[in-house]
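*Asks:* Show me how the following folds:
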Amino acid sequence: MLNSAAGSRLENLWDDQKASGMSEPELLLYRSNLLGSDKRITNYGGGNTSAKVFQKDPLIGDEVEVLWVKGSGGDVGTIEMDGFATLYMEKLRALKGLYRGLEFEDEMVGYLPHCTFNLNPRAASIDTPLHAYVPMPHVDHMHPDAIIAIAAAADSRELTREIFGEDIGWLPWKRPGYELGLWLEKFCEANPQARGVVLESHGLFTWADTAKECYETTLEIINKAIGWFEDKTAGTNAFGGARFNALPPVERRDIAASLMPAIRGMISGKQHMVGHFDDSDAVLEFVNSNDMEALAALGTSCPDHFLRTKIRPLVVDFDPGNPDIQATLSGLGEAVETYRDDYAAYYARCKYDNSPALRDPNAVVYLVPGVGMITFAKDKATARISGEFYTNAINVMRGASSVSTYCGLREQEAFDIEYWLLEEAKLQRMPNPKSLAGRIALVTGGAGGIGSATAERFLREGACVVLADIDKEALAAAAHNLSGRYSKDVVRAVTMDVTSEDAVAESFSRAALEFGGVDILVSNAGIASSAPIEETTLDLWNRNLSILSTGYFLVSRAAFQVLKTQGLGGSIVFIGSKNGLAASPGASAYCTAKASELHLARCLALEGAPEGIRVNVVNPDAVLRGSKIWSGNWLKERAEAYGKDTSELEEHYRQRSLLKRSVLPEDIAEASYFFASDVSSKSTGNIINVDAGNVQSFTR
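*Replies:* Model prediction:
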């Protein structure tokens, strides 16, 4: 099987009623989104679509032929109208007169902006000539697993003929670019009956007169390939059969959570990496197979797969039949170093005088027998998508090796794509990373006002955030809110009772599994109580100390364990209180517990410094708005302590402050961000009071 739904065919989702009345560009968008909605058709960011449309020239008023084609860097599944480049077909055809041959094909990219129609700012992609020179109104270029399995087989040409006859042609490998566009044009002229072509080690082109016919042709060809493979491979064992059995799900995840911080620490020398774990059926079948190591060493075939997954994966030395995680961890460093050396040797063998400098030599994909696949990249979305691309590559290897011999992309060809000067130029145009890019934060009390505001501040700076809270309902609401505004990729929620060792350990394990580790801990979970000393029960006293002192100890201890495993330093921020420095009437349990937080932070700052782990404290005061601790009896109790009505308390606190200002959750978040970010890289053991000025809590 070559798809995520075994034995299934792609469903025709075209809705004539919905498409009725759409313009040609709108039909192109509709078709593109339908095609991109199924990873069996193309992966994220892969493939492209186009339509040749007659439109009125805004300058001369005449009807001219315009190529609408997916712009550079877009994704057909999520593209909108502004994601298409538009170019004059007349000017694109005129480029043929400027072409100086294969040696100079890269310079043709520089001419594409001169062909822009209607001042469209969307940059045209390198694939533009491939669509322009196919002499049909509508063109799809997709990367279906079933087709690439044919394209990556040793006898790819013969298989294409066997399956499709004269209906679909075949072209040998050619790097995407201007020359391939001319090849496609020549093929179409020589084979007018063909409805498409398989590109060796690359993918599928199909074309038609209408948007609907083009969409249906693409689905028909892919479904035909899926059916052919199912018939050919029925009853056979993929990848040479199973060598290992998959471990139980909980054990798989525990092992991945142990491996990921260690790997992350080894590969984050230039920038902090974020991880993703996948133990889907397709992945487990591959990593547990007899042929996995031999096939993995061959690398991927499709250029889109390769650019996301590097030359080849790193196979982790782990025996699920005799699991010894400590032995695996002990050998990881040497394995990672060997991979780096091999990658540097590959670069040295293949580079040219003008090649870009050696990039990050670490693996992207890590295959663990019995466990699954781990991927690392500069952010969570890229790590996840890299895993999806390698799953596509697994599907391709399954198909090709089942009916023929699988062929990865030749090493020099792979290098020529990875270190292509045009690809380097694209990388150089990428914006600078945000200040917390690649960082992973865990925020306790994450559902409250201060916790959620802090999480949002970190997300705004590019961090991944794990929200931890004991209140499941509020936690779900906070996570839903932040995920909706910053994407599901970067927000996770874990139910955590900070007084439970098991709950704390499970939460940090979940952070490691979801993102690869932790860099920032904001210890913010809290309660508040108020009672005269003679009315302070032992239960009340213990509850304050349990949450505000023991809870801070437990999450800090867990954070230290992960941070030391990674070896990347880190930042721990305690959300303390003015009451940790200044006494308040009728709150001895709360004030004592908060004072213990301050001294714990100082102790941890001493222990963490040799490891680059910074520990600092933010002391709020009177953060009423959005704070959960003010939703219970605390509001009434503090008002009574000061002889005020509850409605007067905020104004009381404001007037009590030196600056006569209210303190908001966002103010505490800003101070937490300061301590979490590199701008405070030389600060540890410090306290910032965010209280609008309270002379009693001056630290000196």
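
*Asks:* Only C-alpha atoms from now on, for both contacts and neighbour counts.
*Replies:* Noted.

*Asks:* show me what contacts Cys407?
*Replies:* Ala152, Ala153, Ala154, Leu298, Ser301 (C-alpha atoms under 8 Å, 6 or more residues apart in numbering).

*Asks:* If you rank those residues by neighbours, which is first?
*Replies:* Counting neighbours by other C-alpha atoms under 10 Å, the top entry in these is Ala152, with 30 neighbours.

*Asks:* With adjacent residues omitted, what lies nearest to it?
*Replies:* Leaving aside its sequence neighbours, Ala152 sits nearest to Ser201 (C-alpha to C-alpha, 6 or more residues apart in numbering; 4.7 Å).

*Asks:* CSV for the contacts of Cys407, including distance to Gly165?
*Replies:* Converted to CSV, those look like this (distance: C-alpha to C-alpha, whole Å):
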residue, distance to Gly165
Ala152, 18
Ala153, 17
Ala154, 18
Leu298, 29
Ser301, 24
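
*Asks:* how about this one, so we can line them up?
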Amino acid sequence: MSDAGQRLLEDRWDDAKAASLDEPGLLLYRSNLLGADKRITNYGGGNTSAKVTARDPLTGRDVEVLWVKGSGGDVGTIRLDGFATLYMDKLRQLHDIYRGPDHEDEMVGYLPHCTFALNARAASIDTPLHAYLPFRHVDHMHPDAVIAVAATRNSREITKAIYGDEIGWLPWRRPGFELGLMLSRFARENPDAKGVVLESHGLFTWGEDAKSCYETTLRIINKAIAWFDAQTAGRAPFGGAAVESLAPEARRAFAARLMPEIRARIGADERKVGHFDDGAAVLQFVNSREFRSLAALGTSCPDHFLRTKIRPLVLEFDPATGSVDAVLGGLDAAVAAYRTDYEAYYERSKHPDSPAVRDGNAVVYLVPGVGMITFARDKATARIAGEFYVNAINVMRGASAVDTYVGLPEQEAFDIEYWLLEEAKLQRMPKPKGLAGRVALVTGGAGGIGRAVAGRLMAEGACVVLADIDAEALTRTEAEFAKAYGRDQVRAVTLDVTREDAVIAGFAEAVTEFGGLDILVSNAGIASSEPVETTSVAMWDRNMDILAKGYFLVSREAFRLMRVQKLGGALVFVASKNGLAASPNASAYCTAKAAEIHLARCLALEGADAGIRVNVVNPDAVLRGSKIWTGEWREQRAAAYKMSGDELEDHYRKRSMLKRSVLPEDIAEATYFLASDLSAKSTGNILNVDAGNAQSFTR
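*Replies:* A predicted model of the protein is given here:
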């Protein structure tokens, strides 16, 4: 079927581990094993269940309880608290109040009344699909190989050819109470069957214990994989290649140019974060002869198009003769045409009670020879949308190779996308954090102040690129933030801010990872202390290179990006009290810091017309966690004040008007304020965070 699909699924069940688990633990174990392979089910897709005997806390009697994946969960990462638990006897009683297919949505409102043991996890709309099957263990997966069967014009016949009577087939039906009854009826009428393929949807399998259910699921998927391999041996997928890919470096350079331009056109109402994928599966599809016709048909599985919209936006490009500038020249028309098409789809399909039309911009953008770009409200959602579309590509590859691929009918797709129950789920989602959808780059990101700033921005929902010249510290810091906030929210780039080529390349890498830039925190720094008569030209130049030239270079790149995006932006310079107040034996450092402040003022003037704000945070004596205070600077400043290095922090604290030490977290709080919409009407300002120093009062 595909290079990845030809590898059969591996049975990873460990009897020794399973022997130590109770029934809920075995359900969790099985779920995590299945969800770990995206060929079995996509992120958040599918669900698992087990019917468990438990002691009723009210009566003390044993009762049958359905454990089933709760609403919005992911089987690959779920924990026990992610399962809903419901009384089976109460679920069966719902039959008595069911008023038929025209009223099945109302049944979701009865599910909370069936809750066992006050479990707060909401039950999903798929609960009846598990409850009414007469088996203790049930898996509902979205395997690429099986959906490739389900999404063919002759899916019923192909299901029969592969599985005989072992696996049945049911026509498309939206998930809910009626589909649960259809599954129950199928199981009664086909007692020897081990599962069923749902047209345009996925696979149900079952068993009487956790291990046999797991093994059946793997065996049925592997049977489909092997069948496709036999049917498609020697055939070129998607009709063969029509174009060749650009070189890897050229693909990323193309994405770095294109992504901010897309973001400019889709991010005015809600900031979007991007993801770029030029993997083998994507390139095989976008380079193929059948690419455009298949992409236009849309996706088949409901889980796919809920993440990706019903179809992608194809950007025309010939890798052999075209240019990125030509693609950019047609981008306005392409984006506008997609919006118009989406609005027409909404008008054709809407019902009197449908929710208002949502964002009409594409989620998935496909470019021949280059790859796939996805945009969403955060990086994780953009990445997952891309993963879902790769699942859709795998489905189209298999289905089109053996039969005619069929996307879900437009009205059915709309009824899923604008389902009132789906709308209710969207309305329950927590309000986005203050910097959600924003992308920040922090220079000196592996140092004390830089780390604190990056952490503060990530805590408010921003994606952050850590830039630092210290590769070892950068790797360590990135790993710590990935553990704390998730891999999707942080990237790192080794960057020497004094080198023009390195700055340009570093910003391009940041853009390829996240799609653009909203916030620049220019914080990379050094410090030096020397009487002027012994200050060398090398010391002077080093201060100017890092603290003046470096700030200029990163600001210039930020301005270039922000003007392309047309979404405004915020630059925050981390300068120093020394930029306003002179200090003895530090002429090079003080002069360079003064240059930073004046550069910020100049840029505030230049950026105002584009909504680009530029402000300054002026720290003083931030010793804790600061890399510049771990070397000669500490001893040099101590010598200037005729004291030991250990006395410096207490000296600076007592010198301040408020008699308080200044910490990296204090600088981070000020930086967040100036980078966020809390200061949306402030530019050209200086915020001193120095515990009070009369010499540095701004005038």
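
*Asks:* Look up the closest residue to the most centrally placed residue in the second structure, ignoring the ones flanking it.
*Replies:* The centre of the second structure sits closest to Ala380, judged by C-alpha atoms, centre = their mean, with a distance of 1.0 Å. Using C-alpha to C-alpha, 6+ apart and skipping residues adjacent in sequence, the residue nearest Ala380 of the second structure is Asp488, 5.6 Å away.

*Asks:* The one you found: how many residues sit nearby?
*Replies:* Residues lying near Asp488 of the second structure (other C-alpha under 10 Å) number 18.

*Asks:* circling back: could you dump the contacts of Cys407 of the first structure to a markdown table with distance to Asp645 of the first structure and secondary structure?
*Replies:* As requested, the contacts of Cys407 of the first structure are exported to a markdown table (distance: C-alpha to C-alpha, whole Å; DSSP: H, G, I helix; E, B strand; the rest coil):
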| residue | distance to Asp645 of the first structure | secondary structure |
| --- | --- | --- |
| Ala152 | 76 | coil |
| Ala153 | 79 | strand |
| Ala154 | 82 | coil |
| Leu298 | 74 | helix |
| Ser301 | 72 | coil |
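
*Asks:* Just give me which of those residues are shared by the second structure.
*Replies:* Mapped onto the second structure and checked by both residues aligned by TM-score structural alignment, their matches' C-alpha atoms under 8 Å, these keep the contacts Ala152, Ala153, Ala154, Leu298, Ser301.

*Asks:* Make sure the residue nearest to Ala152 of the first structure is indeed in a strand.
*Replies:* No: Ser201 of the first structure is assigned coil when assessed by DSSP: H, G, I helix; E, B strand; the rest coil, not a strand.

*Asks:* how close does the helix or strand where Ala570 of the second structure lies sit to the first structure?
*Replies:* Following DSSP states H and E, one finds Ala570 of the second structure within strand 569-574. Following superposition, strand 569-574 of the second structure is found to deviate from the first structure by 0.3 Å on average (mean C-alpha distance after the TM-score superposition for the first structure).

*Asks:* What's the first helix or strand after that strand?
*Replies:* Note on strand 569-574 of the second structure: by DSSP H and E, the next helix or strand toward the C-terminus is helix 587-607.

*Asks:* so that next one versus strand 569-574, what angle?
*Replies:* With axes from the mean of the first three to the mean of the last three C-alpha atoms, to 10 degrees applied, the angle from helix 587-607 of the second structure to strand 569-574 works out at 170 degrees.

*Asks:* Tell me the gap between helix 587-607 of the second structure and the middle of its chain.
*Replies:* Relative to the centre of its chain, helix 587-607 of the second structure is centred 36 Å away, using C-alpha atoms, centre = their mean, to the nearest Å.

*Asks:* give me the stretch of the first structure that that helix matches.
*Replies:* Taken onto the first structure by TM-score structural alignment, helix 587-607 of the second structure occupies residues 588-608 there.

*Asks:* how much space between the equivalent of the residue nearest to the centre of the second structure over in the first structure and Ala463 of the first structure?
*Replies:* Here Ala380 of the second structure is matched to Ala381 in the first structure, going by TM-score structural alignment. Distance check for Ala381 of the first structure against Ala463 of the first structure: by C-alpha to C-alpha, to the nearest Å, it reads 12 Å.

*Asks:* what sits in contact with each of these two?
*Replies:* Common neighbours of Ala381 of the first structure and Ala463 (C-alpha under 8 Å, 6+ apart) are Val490.

*Asks:* Where does the aligned residue in the first structure for the residue nearest to Ala380 of the second structure sit: helix, strand or coil?
*Replies:* Matched by TM-score structural alignment, Asp488 of the second structure corresponds to Asp489 in the first structure. Following three-state DSSP, the label given to Asp489 of the first structure is helix.

*Asks:* if I pick Asp489 of the first structure, what's in contact with it?
*Replies:* Going by C-alpha under 8 Å, 6+ apart, the list of residues near Asp489 of the first structure reads Lys380, Ala381, Ser483.
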